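> have a look; sequence and predicted model below, questions after that.
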Amino acid sequence: MPTIDISDEVFLAVAPAAVAPCVADRAAWRRWWPDLVLRVDEERGVKGVRWSVSGPLTGSMELWLEPVLDGTVLHYFLRAEPAAGARRSAAAETRHRRLAARALAFELRDRLDSGRAPGCPPGLVSNEER
């Protein structure tokens, strides 16, 4: 089992086809993971992306887009080993990467799901915003 083994998920109330272009945006990768060197292993379209990771970590990472109900569950997986001479402990690195994954998920939620009234299907806004 890798030293860093993260699995996280968040629901986005938009279809995978709306999330996929954001996940495929290479400029966003630099923003989300500025210190990692990513090599695409598999571009999966509306199902997400898989990478090999190098730099301060060596391993694999994936964003998997799963259609669920009227939206998408964004799954994040990172399985890696810290590079020799790592600045952070494995526990601190795991925490750092978990927080980064949550920031990515909430960025996408804010961008793609903003204005939707809680409990309403995608595309509907609250009465206060009308």
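Yep, it's here. Numbering: from 1, shown residues only.
> okay, CA-based contacts and neighbour counts for the rest of this
Noted.
> what ranges does this protein have for its strands?
Shown for the chain, the strands assigned by DSSP state E span residues 4-12, 37-43, 48-54, 57-68, 71-82.
> tabulate those (CSV), appending distance to residue 91 and mean neighbour count.
Listed next are those as CSV, based on distance: least, CA to CA, whole Å; neighbours: other CA atoms under 10 Å:
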stretch, distance to residue 91, mean neighbour count
strand 4-12, 8, 18
strand 37-43, 21, 15
strand 48-54, 18, 20
strand 57-68, 13, 20
strand 71-82, 11, 21
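> okay, pairing it with this:
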Amino acid sequence: MPAVDVIDETFLAVPRARVAAEFADPARWPAWWPRLRPEIAHDRGADGIRWTVTGALAGTMEVWLEEVLDGTVLHFFLRADPPHDAQPRGRFARRRWARRESDRWHLGFKTRAFTLKRRLEDGRPAGVAPGEG
């Protein structure tokens, strides 16, 4: 079982292709995942991307984009361990490290996901379908 196991979902009232375009550009990845070096393992187009990651963590990461109602659910998965040369020593140190890193990556992703949501929805009032507001 990986030390860091982050799962998140965020609904965006925008078409899936528009959300996919945000993740398709590797130039944007450092802003999404600072301290990680993602490499594409499987590009699924509008469905999302799976990566292997190195850097501050070593493991896998995925963005899965699911069409739901009038928008997209942005699913995020990060499963990773510390790099081999940065393993915490001792069982309690590993647990503290894993909890701190899981919280850090989850909060960081959620913050960026809500920033993306606000930008792409562009002030759309609640209850109004995309493109009507």
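Perfect, thanks for sending it. Source: prediction; values computed, not measured.
> pipe the strands of structure 1 into CSV and attach distance to residue 99 of structure 1 per row.
Converted to CSV, the strands of structure 1 look like this (distance: least, CA to CA, whole Å):
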stretch, distance to residue 99 of structure 1
strand 4-12, 10
strand 37-43, 19
strand 48-54, 18
strand 57-68, 15
strand 71-82, 12
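> who wins for proximity to residue 115 of structure 1 among the ones you listed?
Among those, strand 4-12 comes nearest to residue 115 of structure 1, with 12.7 Å by CA to CA.
> how far apart are the closest one and its match in structure 2?
Compared with structure 2 after fitting, strand 4-12 of structure 1 has a mean deviation of 0.5 Å; criterion: mean CA distance after the TM-score superposition for structure 1.
> so which elements touch that strand?
The contact analysis (3 or more CA pairs under 8 Å, 6 or more residues apart in numbering; DSSP states H and E) places strand 4-12 of structure 1 against strand 71-82, helix 90-112.
> please redo it, this time with the cut-off set to 10 Å
Applying 3 or more CA pairs under 10 Å, 6 or more residues apart in numbering; DSSP states H and E, we find strand 4-12 of structure 1 packed against strand 57-68, strand 71-82, helix 90-112.
> could you dump those to JSON lines with distance to residue 29 of structure 1?
Formatted as JSON lines, the helices and strands packed on strand 4-12 of structure 1 follow (distance: least, CA to CA, whole Å):
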{"stretch": "strand 57-68", "distance to residue 29 of structure 1": "11"}
{"stretch": "strand 71-82", "distance to residue 29 of structure 1": "13"}
{"stretch": "helix 90-112", "distance to residue 29 of structure 1": "10"}
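> out of the ones you listed, nearest to residue 11 of structure 1?
strand 71-82 (4.4 Å).
> got the angle between that closest one and strand 57-68?
Orientation check (axes from the mean of the first three to the mean of the last three CA atoms, to 10 degrees): strand 71-82 of structure 1 against strand 57-68 gives 170 degrees.
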